[in-house]
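Colleague: sequence and predicted model, in that order:
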Amino acid sequence: MGNFTYSDLIALDLGKLGTAAADWKTMAGELSKLATSARDGLTAKSEGAQWTGVNADVTREFVRKTAKEFGDLQSEAESIAAVLSDAHAELTAYQKQAKSLTDDANKGNPSHDPPDPGFFVTDGPNGTVKVMEMLCTPEGPNQRTKDFMQYYADTLTGLVQHAAEVDAAAVSALRKSHGNDPNNAGHATYTSLDGEQLPRAKELASKGGKANAAERAELQRLWESLSPEARATLWLEKKDDLLAAGVLSPTAPQVAADAGAGRHGSESGGFDEWLTKRKMELIAEGADWKGMTDASRHMSHYLGNSGKPMDLPVDKMMGDVPEFKQYVDETVRLNQDAWRQQALDEFQKNGGKPVAIPVQARQDEGFYFGPDVDSNWFYAVGGTNSNVTGVVTAVPDADGKPKIGIDYQANVWDRYNWDEGKGVDIGPLNVPDGEMAKLHRTGNAQEFDMSGSSSVKHYDLGSAQPNGDPLPNPDDSRDGRLDPGREQRQGRTDGTEPSRMPDE
């Protein structure tokens, strides 16, 4: 599959690969019969015969080598069958995912208000995938549409790369199984593609936090491809490195909840916008002095006009707002029985050997930091999207019984914007509905993405019985202020100039 593309993945006829895997499995079965016959029949008779002289040495050795070749051929056929079967299963899954994502992209979401448009999906350069609007508009795509386009392009490109990597691993395993010697069978043997993928995964995991974006993406794909047993081997050996490389990063689509205020800098501003911005700078300063450090920091970053993403301190969010901690705990509680059973089934299937299973879950509705819940986080983020990602492991205890646990983190993401319908009224200062959004359109402020993950926590899911103990608390987190107003001053002066009167 040289220069493998999106079109190749969609059009690939995997029926032939499935047939080949089945044929090799049948051949391995027939060779097993021949190997048994040669070992129990031919070799046994040769060893038991009353040979004498030169004939005894030559004939016995010839029979032994012949019987061994039957065994080697059987092992080679079993290895080839296993590699082809694993490759067929993985490629089939990736093709199915790619077709499903393409259908979703084509249809859009007519039920959303306003409707999400459909997209056209095609090949990009160097194995990438290009996603475009089916119907272009003069004003161009809004932020939500851009997010969807990026999500589909990145996810489909990842599937194409994953398929190409599986193909390369299968080719390597087949070559090693055959050994490239037509007169000598029996070389490397495989029971799956783990033998090729696990060493590469260990190599990438060893980079830890120093892994670049491409290496992290490849590691994530390998992590998902490995069998539960091989994944456990990697996890138990490289856990800290895997966490540092972001193996628990969420893969759910991070899409803006709404269209936002419009295109940045698309309108001309004047005195009214200058006045609105100055009001908001004063509000941000006042919020910081009142202890609303996160609301102040985010507002200052918006007014700073850089548009750069910001990290969310998720541990602090859970510590500040117990209701949000309960929401995260509930996400785990709703899924822990199913996760525990899945790990237990895999543990038993693998003969009591350690297994590791990646999991992620989210609730149907995101969490809303209302003003009555916490005013700081209400003005900092408002409503958020979140999920829980983790690794469920089942390892044998001293008696060989399964000990099941999960290492997990909470993930939060949202977009900071002030679309129509959002105003702010703090103390004596009032900014009416729509004025904050206009700052973005006039280029006086800029929307930005926010995301973050909590520290990783371990929770015992139980052995013989499920565990009902409370889930662990978040790490302690200070707001980090050394003096009042530090964050809002940094946000306002990060590569930007103070507000000035128009035409000043």
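Modeller: All right, it came through fine.
Colleague: C-alpha from now on. contacts and neighbour counts both.
Modeller: Fine.
Colleague: which residues in the stretch 201-350 of the chain form helices?
Modeller: With helices called from DSSP state H, counting those that start in this stretch, the stretch 201-350 of the chain shows them at 213-225, 228-244, 271-289, 293-304, 314-320, 322-349.
Colleague: got those helices as CSV, with distance to Ala20 and mean neighbour count columns?
Modeller: Output for those, formatted as CSV (distance: least, CA to CA, whole Å; neighbours: other CA atoms under 10 Å):
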stretch, distance to Ala20, mean neighbour count
helix 213-225, 21, 18
helix 228-244, 25, 19
helix 271-289, 66, 19
helix 293-304, 58, 26
helix 314-320, 50, 20
helix 322-349, 26, 17
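Colleague: neighbours of Asp123, just the number please.
Modeller: Asp123 has 16 neighbouring residues, counting by other CA atoms under 10 Å.
Colleague: try this one next to it:
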Amino acid sequence: MPLRYPAFANKQVRQAASNSPPMRQGARGGGVAILQAALIDLGYPMPVSTRKTGIPDGVYGRETKAKVIAFQAKQSLVKDGIAARRTFNRLDAVMMKKTSMPLPKPAPPPPLPTSRDYKIGTTDPTIRPDPGAGAWNSVATTMTARVQKQLILEILPPRSASAALVIGDDAAHHLKHYMDNTERKLTIDLEGMIEEVRTAKMRFHNEVNQAKAFVEQLAVGEHRITSKMAEGARNRKSENGNWFFAIGGYSTWGKGLARVKKDASGRREYELDFEYKFFDRYNWDGGKAAEIFGITITDQFMGEFHRQGLAREYDCVGSIKRKLRWKDGEAIPAQQLLPASKR
């Protein structure tokens, strides 16, 4: 049967659990470290294997074999000191019973209103993030989670470019910020997301058009305008895997300084110093999975780091600005919608 304990989402562990090959004395690697950590979490201390750094060394030596035998004896298994299918299945069941915690129900994708109005003013709309994985540092820290965090950090920039190649540079950067466990805000590459994701570009253009329609109703003069409410959108994996894993669902809105005047013939002219704003809460609440060089990353698996205080959810923010000019009855020139570097 497939293993359910999130920390066992490791290629070496999965192979051992299917006897291809099982783990035995002499084996080495991250999977061995996960096995050692699970046994420690169950009350089988390994002072020799953890004496250098405080976490398991990933070496299947005599101490590890002895602890496997002790576990097998307690579970009425064959006491051979080999971690194979029956041993891992029993270990998986015991770890699930000891540490499992149901995930909160994931929030549905943000609704996409069919219309939107602006208002006079500068106050940004209220943003209500989804619940995420729960309270930070709300459950006991396990050795298996500590080992898994170390294995992930070893494949993330700046130590390695592996994750950037598999899930994308922005996704790897955002994941590293999560694992840094600081809760500091992260300013995303909003220009890059709009350029690389078709629906993100459509959302930006729609926001500009909504602001344009509102400005054209204003009286001659200068006006501060802001969206009445934020509008939701979502990066989908089929469009761009990098931004799907980096952000997923998010909220955007617009604001700016509008100037309405008339030319010598009485035709109305418009100027809008427009700002497009972005917000998302980087969290793990269901619906994503990726494998990076033998490590399967799922929402439950990543959310456990937050609950155990080993990583921390944080706010992603972003903003881009455009100077827009047009006349009554005209569209905004497409070139004005591009970043300065693309004009």
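Modeller: Alright, I've got the coordinates. Only a predicted model underlies this, so the values are computations on that prediction, with no experimental measurement involved.
Colleague: quick revisit: between the helices of the stretch 201-350 of structure 1, which one is nearest to Pro253 of structure 1?
Modeller: Closest of the helices of the stretch 201-350 of structure 1 to Pro253 of structure 1 is helix 213-225, at 15.4 Å (criterion: CA to CA).
Colleague: for the equivalent of Ser266 of structure 1 over in structure 2, give me its contacts.
Modeller: Applying TM-score structural alignment, one finds that Ser266 of structure 1 aligns to Ser138 in structure 2. Neighbour list for Ser138 of structure 2: Arg307, Gln308, Gly309 [criterion: CA atoms under 8 Å, 6 or more residues apart in numbering].
Colleague: of the residues you listed, which ones are shared with structure 1?
Modeller: Contacts conserved in structure 1 for the contacts of Ser138 of structure 2, counting by both residues aligned by TM-score structural alignment, their matches' CA atoms under 8 Å: Arg307, Gln308, Gly309.
Colleague: tell me, how many residues neighbour the second one?
Modeller: Here the count is done by other CA under 10 Å, and Gln308 of structure 2 has 19 residues near it.
Colleague: tell me the one among the contacts of Ser138 of structure 2 nearest to Met143 of structure 2.
Modeller: Closest approach to Met143 of structure 2 among the contacts of Ser138 of structure 2 (CA to CA): Gln308, at 10.5 Å.
Colleague: what does Tyr250 of structure 2 align to in structure 1?
Modeller: Counting by TM-score structural alignment, Tyr250 of structure 2 lines up with Thr384 in structure 1.
Colleague: and the gap between that match and Tyr416 of structure 1?
Modeller: The spacing between Thr384 of structure 1 and Tyr416 of structure 1, counted by CA to CA, to the nearest Å, is 10 Å.
Colleague: of those two, which one has the most company?
Modeller: The residue with more neighbours, out of Thr384 of structure 1 and Tyr416, is Tyr416; 24 against 18, by other CA under 10 Å.
Colleague: Thr226 of structure 2 versus Thr126 of structure 2, what's the distance?
Modeller: 12 Å.
Colleague: of the two, who's got more company?
Modeller: Shown here are Thr126 of structure 2 and Thr226; by other CA under 10 Å, Thr226 has more neighbours (24 against 9).
Colleague: contact partners for the equivalent of that one over in structure 1?
Modeller: Using TM-score structural alignment as the criterion, Thr226 of structure 2 maps onto Gln360 of structure 1. Neighbour list for Gln360 of structure 1: Pro250, Asn387, Val388, Thr389, Gly390 [criterion: CA under 8 Å, 6+ apart].
Colleague: what's around Thr199 of structure 1, how many residues?
Modeller: For residue 199 of structure 1 the amino acid is Pro, not Thr. For Pro199 of structure 1, using other CA under 10 Å, the count is 12.
Colleague: got JSON lines for the kept ones among the contacts of Ser138 of structure 2, with distance to Asn235 of structure 2 and secondary structure too?
Modeller: Rendered in JSON lines, the data for these read as follows (distance: CA to CA, whole Å; DSSP: H, G, I helix; E, B strand; the rest coil):
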{"residue": "Arg307", "distance to Asn235 of structure 2": "26", "secondary structure": "helix"}
{"residue": "Gln308", "distance to Asn235 of structure 2": "28", "secondary structure": "coil"}
{"residue": "Gly309", "distance to Asn235 of structure 2": "28", "secondary structure": "coil"}
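Colleague: adding distance to Leu91 of structure 2 as columns, could you present those residues in a markdown table?
Modeller: Shown next, in a markdown table, are the kept ones among the contacts of Ser138 of structure 2 (distance: CA to CA, whole Å):
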| residue | distance to Leu91 of structure 2 |
| --- | --- |
| Arg307 | 22 |
| Gln308 | 20 |
| Gly309 | 24 |
